[in-house]
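Asker: Please find the sequence and the predicted model below.
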Amino acid sequence: MKKLISILFMSILAMGILAACGTGEKDAGTAGDSDKKVLKMATSADYAPFEYIDTEKSSDIVGIDIDIAKAITEKLGYELQVQDMDFGGLISALQNGQADFVMSAMSATEDRKKNVDFSDVYYTSKHVIVSKKGSGIETKEDLAGKKVAAQMGSIQEEKGKELAEEVGFSIENRNRIPELIQEIMAGRLDAAIIEDTVAQGYLEENKDIAGFTIEDADGGYAIAFPKGSDLTDEFNNELKAMIDSGEIDTIIKKYFE
C-alpha cells in the first residue's frame, strides 16, 4: 500500500512539473510576440515648429522632428519614447546611454561629428538676427558693441562666436529660446541669433521684435546617434525612402500651413 501511494504521489508531482513547464513556455512566447524594443529619443522641446509643447492642446511634445521620428520608428518596428532636456545636454545624453538617438533640429557640424554619428541631412536652415523693433539693428555690422546671445550648444551659438570676432560684440548663451526673447524684451540683450523657421514663429506672435536673415546654417539638420550605432544605417534607409517619396516634405509643409 505504501509503495502504491508513493508511486501515485510521484506521478502527480511529475504531471504538475510538466504542466508548469508548459505554461511557462507558452507565457514567454506570448510576451515575446507582443513586446517591441523601445527607442529613447532626446530632444529640446522649445524649438517650434520642430519640437515644442502646444500647451493649449496637451502636454505632449509635437513638431516636425517628432512626426519624422514616429514615422521612422514605426516603419522599423520600434516603440518610441521622447525625453525633453536642454539642448546643451543632448550630445552627453547619447554618450552616457540616456538616449538611443537625438532629433532636435541639430546641425551635423564637423565638430559634433567627432563625438556622434549623423544620419543624412533632412532639412537646411538659415540664421536670423532678432532684436527689439526700433533698435536700429538691421545688418550684422549694427551688432558692433552690442550684447548678443544664442541657445546654448546650438549652431547659432557657434555662428555668434564667429560673428563676434568679425564684428565686435559680446556673445552669451541661454538654455531655451523663450529666454532669448524675454531677455531682449527686458533690455538685458540687444539681439539673439535664432534659426529662421523658429524665429519666424516668434516674429509673427510678437510685433515688438524684428529680424533679418543672414547666411545659411552649416551642416543641415540630421539625426544624431552614438558612435558606431547600428541604428544609423537603419534610420538612413527609411529617411532616404521618406525623402524620395515626398513624405518628409509633406510633414514639413504641415507645420507651415
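Answerer: Arrived safely.
Asker: CA only for contacts and neighbour counts going forward, please
Answerer: Noted.
Asker: Give me the nearest residue to residue 107, chain neighbours excluded.
Answerer: Nearest non-adjacent residue to residue 107, counting by Cα to Cα, 6 or more residues apart in numbering: residue 221, 4.4 Å away.
Asker: Would you confirm that that neighbour contacts residue 106?
Answerer: Yes. Using Cα atoms under 8 Å, residue 221 is in contact with residue 106, at 5.1 Å.
Asker: if I look at the residue nearest to residue 233 when sequence neighbours are not counted, how far off is residue 167?
Answerer: Excluding the flanking residues, the one nearest residue 233 by Cα to Cα, 6+ apart is residue 119, at 7.7 Å. Distance of residue 119 to residue 167, given as Cα to Cα, to the nearest Å: 34 Å.
Asker: So these two - more neighbours on which side?
Answerer: residue 119 (20 against 15; other Cα atoms under 10 Å).
Asker: surely that one meets residue 236?
Answerer: Yes. Counting by Cα under 8 Å, residue 119 does reach residue 236; the two are 5.7 Å apart.
Asker: for the stretch 101-250 of the chain, what spans make up the helices?
Answerer: 155-163, 177-185, 196-205, 231-245, 247-254 (DSSP state H, counting those that start in this stretch).
Asker: Where is the longest helix in this structure?
Answerer: For the chain, the longest helix by residue count, based on DSSP state H, is helix 2-34.
Asker: Give me the distance between the helix or strand just after that helix and the centre of its chain.
Answerer: Later in the chain than helix 2-34, the nearest helix or strand by DSSP states H and E is strand 38-43. The gap between where strand 38-43 is centred and where its chain is centred comes out at 9 Å by Cα atoms, centre = their mean, to the nearest Å.
Asker: The structure to be compared is supplied as follows:
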Amino acid sequence: MNKLLKVGTAALLAATMVGCSSAPADDSTSEDSEVITIGVSPDYAPYESLTTDNELVGFDIDMAAWFEDYLTEEEGVTYSLEFKQMSFDNIITQIQGDQIDIGISGFTYDEEREVEWSDPYIKTAQVAVVPNGSSIASVDDLVGKKLAAQTGATGEIAANEVEGAEVSSVQNVQDIFTGLAANQYDAAIVDLGVAKQYVSSGNFTMIDGYLLDEENYVIAKKGNTEIIEKINKCIEAFIASDDYQTLCDEYDLLPLE
C-alpha cells in the first residue's frame, strides 16, 4: 500500500490536541486503540509549520501520519498520533514530566539532552544565513559577529563556538529571521532545511560551509525504550519506502544514504 496517499490525515491529527497516552482512558476509548502524543514546535518549516488556517504541515507531520498507518497495519491496533504545540525548548520538559510521549521537531543529537534517541531519519547540518548584500561570505567571517540561534537547539551550541561571537538565543525561528531582516543580527545559525526555506524567499543568503554536520531524530523520555523501539521500526520501514524519497524531494531535505 502506498501510505503517502494517506498523509492527508495529518491535518486531522494536527487539529487534535489531547493529553498524554499514559493518562487513564475514558469510556469512549476502544481497547483496540492506542494514542501517542507528540510535542511539536510549529515554527520550523519545512519540518513543521502552521498554514493560515492554523493547520500543521511539514515533513515531520507527514512522517507521523505515515507512522500511524504503518503501526495500525502492523499491530492490528488503531493508532492515533496526536500533536501538542509548544515552544521547542519546552518539548523535553514536557516529555520528562509525562505530558507527552515523544518529540518530533527537527531534533538533532546533543549528548547533554537527557532523553532516549531514535535512529536518525534525515541528514542535516547547522548553517549560517545572512541578509542579501552582507559582507559575510564564509564561516570564517562569522568571528566576532552578532549571531542568533533558537533557544535549546544545537544551532545555539554551534553559534557559541564561534570565536568572539555575540549570541542571542531566540525562542521562535520566525522571530530570528524577522530580526535578521531588520539587521538586529549579522547572521542566523539554523538547520539546513530551515535555511533553504528562508533563502527561497529571496531576502537571505546561505553562506558556504557547515558549522555542524548532523542528523534528525525522534526523542522520548529517558528509559522509555519501548516506544523508541516502536518508532525505530517505523523509521526503518519509512526509509525503505518510496514515500521517503518522495517526501524528501517535496520538502527539499537530504535523505539518509
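Answerer: Yep, it's here. Quantities reported herein were computed from a predicted structural model and do not represent experimental measurements.
Asker: I'd like to know how many residues surround residue 177 of structure 2.
Answerer: 24.
Asker: what's the answer for residue 67 of structure 1, then?
Answerer: Neighbours of residue 67 of structure 1 using other Cα under 10 Å come to 15.
Asker: try residue 132 of structure 2
Answerer: Residues within reach of residue 132 of structure 2, counting by other Cα under 10 Å, total 14.
Asker: correct me, but it touches residue 206?
Answerer: No. Using Cα under 8 Å, residue 132 of structure 2 is not in contact with residue 206; the gap is 9.2 Å.
Asker: contacting residues for residue 10 of structure 1?
Answerer: For residue 10 of structure 1, the contact set (Cα atoms under 8 Å, 6 or more residues apart in numbering) is empty.
Asker: now with 10 Å?
Answerer: By Cα atoms under 10 Å, 6 or more residues apart in numbering, residue 10 of structure 1 lies in contact with residue 16.
Asker: My guess is residue 232 of structure 2 contacts residue 218. True?
Answerer: Yes. Using Cα atoms under 10 Å, residue 232 of structure 2 is in contact with residue 218, at 8.9 Å.
Asker: sorry, back to before: now the helices of the stretch 101-250 of structure 1 as a markdown table including distance to residue 67 of structure 1?
Answerer: Shown next, in a markdown table, are the helices of the stretch 101-250 of structure 1 (distance: least, Cα to Cα, whole Å):
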| stretch | distance to residue 67 of structure 1 |
| --- | --- |
| helix 155-163 | 22 |
| helix 177-185 | 21 |
| helix 196-205 | 17 |
| helix 231-245 | 12 |
| helix 247-254 | 7 |
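Asker: Compare residue 232 and residue 218 of structure 2 and say which is more crowded by neighbours.
Answerer: For residue 232 of structure 2 versus residue 218, neighbours defined as other Cα under 10 Å are more numerous around residue 218 (25 against 19).
Asker: Residue in structure 1 paired with the more buried one?
Answerer: The alignment partner of residue 218 of structure 2 in structure 1, by TM-score structural alignment, is residue 223.
Asker: From residue 174 of structure 1, how far out is its match?
Answerer: On the measure of Cα to Cα, residue 223 of structure 1 and residue 174 of structure 1 end up 23 Å apart.
Asker: Please apply the same query to residue 50 of structure 1.
Answerer: From residue 50 of structure 1 to residue 174 of structure 1 the distance is 19 Å (Cα to Cα).
Asker: Between those two, which is the more surrounded one?
Answerer: residue 50 (24 against 19).
Asker: Next up, the contacts around that one.
Answerer: Residue 50 of structure 1 is in contact with 43-44, 61-68, 103-105, 197-198, 252, 255, counting by Cα under 10 Å, 6+ apart.
Asker: cool, residue 46 of structure 1 as well?
Answerer: 52-53, 61, 84-87, 104, 175-178, 198.
Asker: With neighbour count and distance to residue 11 of structure 1 added, can I get the residues you listed in JSON lines?
Answerer: Converted to JSON lines, the contacts of residue 46 of structure 1 look like this (neighbours: other Cα atoms under 10 Å; distance: Cα to Cα, whole Å):
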{"residue": "52", "neighbour count": "21", "distance to residue 11 of structure 1": "64"}
{"residue": "53", "neighbour count": "17", "distance to residue 11 of structure 1": "63"}
{"residue": "61", "neighbour count": "20", "distance to residue 11 of structure 1": "59"}
{"residue": "84", "neighbour count": "16", "distance to residue 11 of structure 1": "58"}
{"residue": "85", "neighbour count": "16", "distance to residue 11 of structure 1": "60"}
{"residue": "86", "neighbour count": "17", "distance to residue 11 of structure 1": "64"}
{"residue": "87", "neighbour count": "24", "distance to residue 11 of structure 1": "65"}
{"residue": "104", "neighbour count": "26", "distance to residue 11 of structure 1": "63"}
{"residue": "175", "neighbour count": "19", "distance to residue 11 of structure 1": "70"}
{"residue": "176", "neighbour count": "19", "distance to residue 11 of structure 1": "70"}
{"residue": "177", "neighbour count": "24", "distance to residue 11 of structure 1": "72"}
{"residue": "178", "neighbour count": "14", "distance to residue 11 of structure 1": "73"}
{"residue": "198", "neighbour count": "19", "distance to residue 11 of structure 1": "73"}
